[in-house]
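[1] got a sequence here, can you build the structure:
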Amino acid sequence: MTRSPATPLPPPKARRRLRETAALTQTQLADRVGVTPGTVRAWESGRTTPRGRKREAYAKLLKTLAEEETARQARQEQEKQEEQAKRNQEREQKQAQAQAQKQDQEGLREPELKPEPEPEPKPEPVALTPAQAFDALYAFSAPALVRQTFLLTGRREQARESVERAFQAAWERWPEVARDRDPVGWVRATAYEYALSPWQRLHPRHRHPEPPPADPGDRTLLNTLLRLPPRHRRTLVLYDGVGLDLPETAAETEASTPATANRLLRAREAVAGRLPALADPQVLHLRLAELASNERLRAAEPPTVRRGGERRARFWTRAAIAFTVALIGTTALTVRTAPTHYEPPVSPGQAVRGVPQRVAPGALSDEELELRQKLRDQLQDGPERLSPRLE
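    From the prediction side, this is the model:
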């Protein structure tokens, strides 16, 4: 029995854009699909993927929204073309009138026709291999992502490792990441999630603190950032550091737009409370850029990251295969040695009382020897038979 392929879905950011273009909230869309708003938020962020009937309903609704958006864009484009055509017609009429007046003044002389220049041939795009495309994306975005992640963690090695792990995850899912509308955003979200994971506290490097920045101002700003809650810190870095707008920041942090705005305001208030000179968002943006640029943060080479991800993927694949083989072997051994019928348990023994103890054999006493000799001398088959006698 073959399994039907899953219904294709647009990328996560396209799902959110279709919903916002249709002026629908996550709650309204969740009611139409039959799920919770948290599930819709997870679908739009790409953390989970719908399955089964929910996927069919969600795909059908997104297709309807896309068709409505296409029709709306077509109407707008048609209106724009009609307006442009009307403007061109009016301009042509004015030009014709001006030309007619000029011809009347010059004696109806026909203008000279100038040959139009031939268009230059456009160069054909060069197709890149997956490895070349990955290396280009890494070389373009990795240095900036390492500096941004350093603002979140305050640790240079953790920032570098988080970005490398994010790019390794992107290489494992490269077809999906390559088709994404914002591959840098996909990698950035993965790196931030790994950097802010609570499990990072169990790493041995947390036992040895790294040296702080040399500049006192940079050191104070970094300590202020690290005192913020992780969600507020991430929102502040994305909005004031990276320069994303509010909806994109909300989508990347998996929060609503009002909640993201509230986090941003609280983070700015906390920073301005300790550093009043950074109350202006523009000044704060420049200081964050300076803090990240003053640190010597280097990313590994793209081939090294790719090979590291491939080695990790092979390791976990072999580990999964070994675990599966061990599980199958254990199951087979259990089936082989398990009893095939019920065996009742043996009842516990009970002590029997009143039986004399068994005496160990040894030498016979004089009385026992006499008794044995007496038994041997006498007849063993009863008394002697009586016979009649004549007197």
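[2] every contact and neighbour count from this point should use C-alpha atoms.
    Noted.
[3] element containing Q89, please.
    Assessed by DSSP states H and E, Q89 sits inside helix 52-106.
[4] quick one: list the elements packing against that helix.
    helix 12-21, helix 26-33 (3 or more Cα pairs under 8 Å, 6 or more residues apart in numbering; DSSP states H and E).
[5] any buried residues in the last one, and which?
    Neighbour-count burial for helix 26-33 flags Q26, L29, A30, V33 (criterion: 16 or more other Cα atoms under 10 Å).
[6] another sequence for comparison is provided below:
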Amino acid sequence: MTRSPGTPLPPPKARRRLREAAALTQAQLADRMGVTRATVRTWESGRTTPRGRKREAYADLLKTLAEEEAARAAEPAPGPGAEAGAPADAQPAPVPVVVAVRTGPGSPADDADSLVLPAKPLSAQDAREAGTDAAPAPDATPASDSGPAPEGKPDAETKPGAERRPGPRREPESGPAALTPAQAFDALYEFGTPALVRQTFLLTGRRELARESVERAFQTAWENWPEVARDRDPVGWVRAVAYEYALSPWQRFRPRNRQPEPPPADPGDRTLLNTLLRLPARHRRTLLLYDGVGLDLPETAAETEASTPTAANRLLNARRAMADRLPELADPEVLHRRLAEVASNERLRAAKPPTVRVGSERRARFWTRAAIAFTAALIGTTALTLRTAPTHYEPPVSPGETVRGVPPKVAPGALSDEELELRQKLRDALQAGPERLTPRLE
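    Alright, predicted model coming up:
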């Protein structure tokens, strides 16, 4: 069960880049949007997204900033290396766009047990949606090219004297079938889950919490799949949600998290993990993103919802604390390799992709039904109140008042001697029949 997409927005990292390129602070952008600075910070980190009119206004503002940036980039004259006879509308040479990650010795990027994720080239469509000026990869084929040119007829777009490179023959109707949303989600889950579970384990030191955090993050991604599918870095989107769930303050109140888990078997891994867990949560997350995952400083700052100088200070303090307790990890490359080794030595399990999707849909149905039940109960209570409420004004009954001057009601008391004697006489001389009714002369 997924939500319908709204107005398309650039990825969170592109939003931050456009704002910084326009020399705007988060407070200035918040004033233009009519929101708080914290709201803009959550938008740029990808934690939340605007909705309704705010989303449309934010999209228009980002579009304006992107147009201004493109206009500024087009102002400078061509460099000295440009050809004098080249036409004005000539396209630059294709440049591959990749996601930069840091890999250390002993931790290959394509290893399933590695801490980092392999780099993947971006297509021209992804680059355009991200708001960048990068060109497609060299092996990318233009969308307008439906097949090879007929023999004997030169290509109209080929310059005279240029050598045509033979390319693979494309069939117009027999291309690869597009992936369904479920298949794309399963591919993303299988690709990113092993590394994300190990990263979350280093962040929390708990195996079960790491697995639960990653699964909950992917469930949230499936609920917002149209937005995640268009994101330039979907694994980063899921990673941010998983880290937020794992570091939530409410986790300390769960009985399961109060009991310590078995530490790693290797003494060196156990010492490194304990030293890492002694750092503050923000410093630990910054160190893991920069030295473990391999993000650059602006991306680390954006994901941790902090400014670049603040992220740099957190990173320096975390490195200094690690070096004070473990001097052999003063070199960032050695620290990166050791983090990858500690994460790879733990055998962490994860659920299958269909299980995660079914759990996400079940949770969405549960909350939908709960909202419907609450709404129905509220409507029923309102209807019952309207049905039983009086339709006209009824004055209240006045309270009783004491009436003065009326003697109190006296109850019969004890009989006097004369009354007792008369009663006894009546009982002794009972007369029956007509004698009681006929008077008698004496």
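[7] for the buried residues of helix 26-33 of structure 1, work out which two are farthest apart.
    Spanning the widest gap among the buried residues of helix 26-33 of structure 1 are Q26 and V33, at 10.5 Å by Cα to Cα.
[8] the residue most central in space within structure 1: what secondary structure?
    Centroid-nearest residue in structure 1: R47, 6.0 Å away (criterion: Cα atoms, centre = their mean). When classified by DSSP: H, G, I helix; E, B strand; the rest coil, R47 of structure 1 comes out as coil.
[9] from T317 of structure 1, how far off is it?
    Relative to T317 of structure 1, R47 of structure 1 is positioned 22 Å away (Cα to Cα, to the nearest Å).
[10] for A323 of structure 2, which residues are in contact?
    L329, A330 (Cα atoms under 8 Å, 6 or more residues apart in numbering).
[11] what residue of structure 1 matches up with it?
    Under the alignment (TM-score structural alignment), A323 of structure 2 pairs with A272 in structure 1.
[12] now do A195 of structure 2
    By TM-score structural alignment, A195 of structure 2 lines up with A144.
[13] contact partners for its match?
    Neighbours of A144 of structure 1 in contact, by Cα under 8 Å, 6+ apart: none.
[14] the one 3 residues further on now?
    R147 of structure 1 is in contact with A159, A292, S293, E295, L297, counting by Cα under 8 Å, 6+ apart.
[15] for P123 of structure 1, helix, strand, or coil?
    coil.
[16] got the helices and strands packed on helix 52-106 of structure 1 as a markdown table, with distance to L152 of structure 1 columns?
    A markdown table is the format used below for those (distance: least, Cα to Cα, whole Å):
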| stretch | distance to L152 of structure 1 |
| --- | --- |
| helix 12-21 | 24 |
| helix 26-33 | 29 |
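[17] closest to E77 of structure 1 out of those?
    Using Cα to Cα, the nearest of those to E77 of structure 1 is helix 12-21, at 16.5 Å.
[18] mean deviation of the closest one from structure 2?
    Mean deviation of helix 12-21 of structure 1 relative to structure 2 after superposition (mean Cα distance after the TM-score superposition for structure 1): 1.8 Å.
[19] now for the counterpart of Q259 of structure 2 in structure 1, how many residues are close by?
    Mapped onto structure 1 by TM-score structural alignment, Q259 of structure 2 lines up with H208. H208 of structure 1 sits with 7 neighbouring residues when counted by other Cα atoms under 10 Å.
[20] likewise for T153 of structure 1?
    Counted with other Cα under 10 Å, the neighbours of T153 of structure 1 add up to 19.
[21] quick one: residues contacting it.
    Going by Cα under 8 Å, 6+ apart, the list of residues near T153 of structure 1 reads A159, A195, L196, L226.
[22] follow-up on the earlier one: buried set for the helix or strand hosting the match of A323 of structure 2?
    For A272 of structure 1, the host element (DSSP H and E) is helix 257-274. Buried residues in helix 257-274 of structure 1, defined by neighbour count with 16+ other Cα under 10 Å: T257, T260, A261, R263, L264, A267, R268, A270, V271, A272.
[23] what's the match for D233 of structure 2 in structure 1?
    So D233 of structure 2 corresponds to D182, using TM-score structural alignment.
[24] same thing with P408 of structure 2?
    Checking TM-score structural alignment: P408 of structure 2 goes with V355.
[25] and that match, which of the three is it?
    coil.
[26] wait, what's in contact with it?
    Contacts of V355 of structure 1 by Cα under 8 Å, 6+ apart: none found.
[27] what distance do you get for it to L369 of structure 1?
    26 Å.
[28] same check, this time on A195 of structure 1
    Taking Cα to Cα, one finds A195 of structure 1 at 99 Å from L369 of structure 1.
[29] can you count the residues close to A170 of structure 1?
    22.
[30] does it touch V187 like I think?
    Yes: between A170 of structure 1 and V187 a contact is recorded at 6.7 Å, counting by Cα atoms under 8 Å.
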